[in-house]
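In: fold the following.
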Amino acid sequence: MSEQTKPDEPVEAPAASAATEQVPDWLGARLKRMFTDVMDEPVPDEFKQLLKQLEDKERGA
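Out: Below is the predicted model:
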């Protein structure tokens, strides 16, 4: 196994400068519009049923 693929090795975090980069205004506005549309969509009944099953299972545990 190579040095890069050892499972016991911790993964290094990205450089601090990459984590603090600002999202350009145009990109932020476009992402906000896109996800606002998604958030306005109704939740499918099948998904609600799955969430209820998960909640019931967690309460029983």
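
In: rest of the way, CA atoms for contacts and neighbours
Out: Fine.

In: which helix or which strand is home to Lys57?
Out: Under the criterion of DSSP states H and E, Lys57 resides in helix 45-60.

In: same check, this time on Phe35
Out: Since the elements are taken from DSSP H and E, Phe35 ends up inside helix 25-39.

In: to compare with the earlier structure, here is another sequence to fold:
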Amino acid sequence: MADEDAHRRWHESFLPSTLTDSGEPRLLRSFYRYGIYGFTARLTVAEHAVVAKKPGF
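Out: A predicted model of the protein is given here:
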């Protein structure tokens, strides 16, 4: 469980905030399967452009 929490925090570190302007959680899913880390999040097109430039993304 600690590893899952650490991965979730790592994925959240890419996002501009943990909540959208309407108060919904940005991070929808954080996962690790078969050597692949991933997450799904609510982002605007402009926010995605910023996140996509972050090292490690």
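
In: any idea what the TM-score is?
Out: Overlay of the two chains. TM-score (TM-score structural alignment, normalised by the length of structure 2): 0.24; 21 aligned residues with a CA RMSD of 3.2 Å.

In: show me what the helix holding Phe35 of structure 1 is in contact with.
Out: Residues from elsewhere that reach helix 25-39 of structure 1 (CA atoms under 8 Å, 6 or more residues apart in numbering): none.

In: report how many residues lie close to Lys32 of structure 1.
Out: Number of residues near Lys32 of structure 1 (other CA atoms under 10 Å) recorded here: 12.

In: repeat that for Ser30 of structure 2.
Out: Ser30 of structure 2 has 18 neighbouring residues, counting by other CA under 10 Å.

In: how about the secondary structure of the closest residue to it other than its chain neighbours?
Out: Once flanking residues are discounted, Ser30 of structure 2 sits nearest to Phe39: 4.3 Å by CA to CA, 6 or more residues apart in numbering. The three-state label given to Phe39 of structure 2 by DSSP: H, G, I helix; E, B strand; the rest coil is strand.
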